[in-house]
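Novice: Predicted model, plus sequence, below.
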Amino acid sequence: MFVGHAFLAFGLATILARRFGSEAGPSIISGRIPLRYAVAVGLAAALFASLPDIDVVHAAFQVVSLPDGSTAFDHFWAATSDRHRTTTHSLLVAVVASLGFALWAVRRWMGWLALSGIVLFAAVADGPVGGTVMVLFATFGVVVATVADEVGLSPREIFGASLLGLVVHPFTDLLTGEPPAFFAPLDIVPIANRVEPFVDPTSNLLLAFGTELAVIWFGLVVAVAALGIDPRRHVHVGAVLGVVYAPMAFVLNGASVDNAVPFVATILPVGLTGVISRDRPWTITGGLTFVLTGLAAITLALFAFAVAYVALA
């Protein structure tokens, strides 16, 4: 997934916060729970859920020394595959890091002590590069924890948001690429291969992309519902134009999770259909209509592509 981690974590955390949150939580709506408090917890969880992918940054530094015959794009992904989805995606690290972020909101030195532990583990397991990546992981996590603390979230809520976000992330990676190292730095491999329920590679790509769209929808619907907005009123009928993407099923031969760039690069622009919405996109209402209409168009494009692909087969 690319952004699905964050949307899924946001949706789950917001729902849990509204259902089980303390009435002492910060609110700009009323003295009862809720809106700002739940959304703040959700946003914190979304940011924490994005943290594990910070491990791709080490590859960017390696692009400066390209081997003969390779492009920056090829070298970046080759370098990324060496360390991506390892220590930063570990469930063990998720627990210790979440504790560290929560302790940071209580006593700064306690937080740094806990976070220093995961940096040391990463350095021992993966060398200086692994340790450096974990320093970035811890640093940006501390930034999120600090902001969450400033807006009024308690250490317990920061711990919960962090743990949910960091635990959700590796499981949502199972449909794309290599499975994460769930128990790094321990050499325990509970899932050795990518989840591919279909024999046909294109069907697995459609499943992975459809799952990404589903969790994005989930996060957005939870967000607008928390604001008291009916999302159906912000999907323009013009979204049906997404079905014109169907003929691409006859053009994109061999599309798969490992060869997803042509598919993704051609289906995402369908989202620009959102510009046909009546509202001006520079208003909040217009922006929401643009986003939901565009997402609906992409969803219909995926459905139309799948139907055409099945018919072609």
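Specialist: Nice, I can see it.

Novice: Only C-alpha atoms from now on, for both contacts and neighbour counts.
Specialist: OK.

Novice: Can you check which helix is longest in the protein?
Specialist: helix 108-150 (DSSP state H).

Novice: which other helices and strands contact that helix?
Specialist: Secondary-structure packing of helix 108-150 (3 or more C-alpha pairs under 8 Å, 6 or more residues apart in numbering; DSSP states H and E): helix 35-50, helix 57-62, helix 91-106, helix 155-171.

Novice: Tell me which of these sits most buried.
Specialist: helix 35-50 (a mean of 27; mean count of other C-alpha atoms under 10 Å).

Novice: For that helix, give me every contacting residue.
Specialist: With contacts defined as C-alpha atoms under 8 Å, 6 or more residues apart in numbering, helix 35-50 is touched by 3, 5-15, 17-18, 21, 25-29, 141, 144-145, 148, 151, 153, 157-158, 161-169, 223, 226-227.

Novice: Just want the angle from it to helix 91-106.
Specialist: Counting by axes from the mean of the first three to the mean of the last three C-alpha atoms, to 10 degrees, helix 35-50 lies at 140 degrees to helix 91-106.

Novice: and the comparison structure, right after this:
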Amino acid sequence: MFIGHGLLAFAVAACVADWRGWEPRRALFLGAVAGAFATIPDIDVAYALVGLLEWQVSDGALGASTAFWDASRGVHRSVTHSLVVGAIAAPAFGLFAARSSSARARIARAAAIAVLVGLVVIAALQDGPIAALVMCLFAASGLLVARGVARASTLSPATVALAALWGLWSHPWGDLLTGSPPDWLFPFGAPVLESRLVLHSDPTLNLLGAFGIELATIWLALAVGCRLTDRSLLAAVDRRAGVGVAYGVAALAVTPPTLDVSYHFVFSILGVGLLCGVVRESPLLALPRSRARRLPSSDGLLEITLTALTAVTVALGAYVVVYVVAVPS
């Protein structure tokens, strides 16, 4: 759900800005700001890199991913995913986005840093030094986004704070589908939604449902982007995306995936989408050398993206049909 967090925040924020009458480019920028803040809570996985230090090459690629996620369990979806932390950090990020060099703006930025330092101290007292380190990364990332927004736009601190609040608060909900629930109310210990949401009793269909929701989120973000840039969503899809239907045979050939073991499914179905999106009907070698080296235009990138996403969607649908019809329960 790493990508989905940011794209959901982007789509909703851009839609709201457009509904409020904002100029399309400005609405898209606000959506991008909200999306950037929505990805920040997952900075806590940076600590999991220490797990790779214990990984041996002989363990294979799967061993590397296992070591990574095992190391993340102590901190992932903890302090950075708290709604309480988000409610405190968002106004601080907004204050830090003040563009003026006046004394008032300097005081606002100093107050923002003081609030974030307070969050680091609370994390250290509540959960120890690792939680404090993760909170430091969270605060630094938010400050970096806030300063970037201040330099690149005229958004007010209040608008930045609202975008940050939406991004930070929208993030934890997607984690209910794919992993352990976040620590919603850190530093308070009140239990809220302590178990993962199960979409289907069959573990494979449960995974496919979660994957489908992620795809729907990506489609929503692309639909919003196309609408605000006056592009057609379906016109950019090439017919080669239909090749994705062949992926249905994978339901008969490989071990059914689950949330616990899904790498073979995720990598293979994304590979199908990538091939359908990148491989053109005209071979690259047939192009003049000068054209072959030219980067694709924005419309070309949109065609590649939408064709790849359509291929993945078709592949998912084919896989579900074959799994339900032909695979014994």
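Specialist: Happy to help now that I have it. Note that this is a predicted model, so its numbers are computed, not measured.

Novice: quick revisit: in ChimeraX, how would I select the buried members of the contacts of helix 35-50 of structure 1?
Specialist: Buried residues among these (16 or more other C-alpha atoms under 10 Å), as a ChimeraX selection:
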select :5,6,7,8,9,10,11,12,13,14,15,17,18,21,25,26,27,141,144,145,148,153,157,158,161,162,163,164,165,166,167,168,169,223,226
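
Novice: quick revisit: please identify which of the helices and strands packed on helix 108-150 of structure 1 is closest to Leu186 of structure 1.
Specialist: helix 91-106 (9.1 Å; C-alpha to C-alpha).

Novice: got a list of contacts for the closest one?
Specialist: 87-88, 110-115, 118, 138, 141-142, 145-146, 149, 154-156, 158-160, 162-163, 166-167, 182-184.

Novice: next one: stretch 241-260 of structure 1
Specialist: Stretch 241-260 of structure 1 has contacts (C-alpha under 8 Å, 6+ apart) with 176-177, 201-205, 208, 262-263, 267, 270, 273, 296-309, 312.

Novice: Tell me the buried residues in that stretch?
Specialist: Neighbour counts over stretch 241-260 of structure 1 (16+ other C-alpha under 10 Å) mark Gly242, Val243, Tyr245, Ala246, Met248, Ala249, Ala255, Ser256, Val257, Ala260 as buried.

Novice: In structure 2, what residue corresponds to the second one?
Specialist: In structure 2, the residue matched to Val243 of structure 1 (TM-score structural alignment) is Val245.

Novice: Which helix or strand contains Asn206 of structure 2?
Specialist: helix 203-228 (DSSP states H and E).

Novice: now the angle from that helix to helix 24-39?
Specialist: Going by the same axes, to 10 degrees, helix 203-228 of structure 2 makes 150 degrees with helix 24-39.

Novice: what's the matching range in structure 1 for helix 203-228 of structure 2?
Specialist: Counting by TM-score structural alignment, helix 203-228 of structure 2 corresponds to residues 201-226.

Novice: Now find how far off-centre the matching stretch is within its chain.
Specialist: Its chain's C-alpha centre and that of stretch 201-226 of structure 1 lie 11 Å apart, by C-alpha atoms, centre = their mean, to the nearest Å.

Novice: so how far does it sit from its counterpart in structure 2?
Specialist: Stretch 201-226 of structure 1, aligned to structure 2 and superposed, deviates on average by 0.6 Å (mean C-alpha distance after the TM-score superposition for structure 1).

Novice: can you put the helices and strands packed on helix 108-150 of structure 1 in a markdown table and add distance to Leu288 of structure 1?
Specialist: Formatted as a markdown table, these follow (distance: least, C-alpha to C-alpha, whole Å):
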| stretch | distance to Leu288 of structure 1 |
| --- | --- |
| helix 35-50 | 17 |
| helix 57-62 | 31 |
| helix 91-106 | 32 |
| helix 155-171 | 25 |
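
Novice: For Ala79 of structure 1, find the nearest of those.
Specialist: For Ala79 of structure 1, the closest of these is helix 57-62, at 5.1 Å, according to C-alpha to C-alpha.

Novice: quick one: that closest one to structure 2 mean distance?
Specialist: Mean for helix 57-62 of structure 1 is 1.7 Å (mean C-alpha distance after the TM-score superposition for structure 1).

Novice: next SSE after that helix?
Specialist: By DSSP H and E, the next helix or strand past helix 57-62 of structure 1 is helix 72-83.

Novice: what's the matching range in structure 2 for that next one?
Specialist: With TM-score structural alignment as the criterion, helix 72-83 of structure 1 aligns to 64-75.

Novice: follow-up on the earlier one: which residues belonging to the helix holding Asn206 of structure 2 are considered buried?
Specialist: 203-215, 217-225, 228.

Novice: Okay then, goodbye and thanks.
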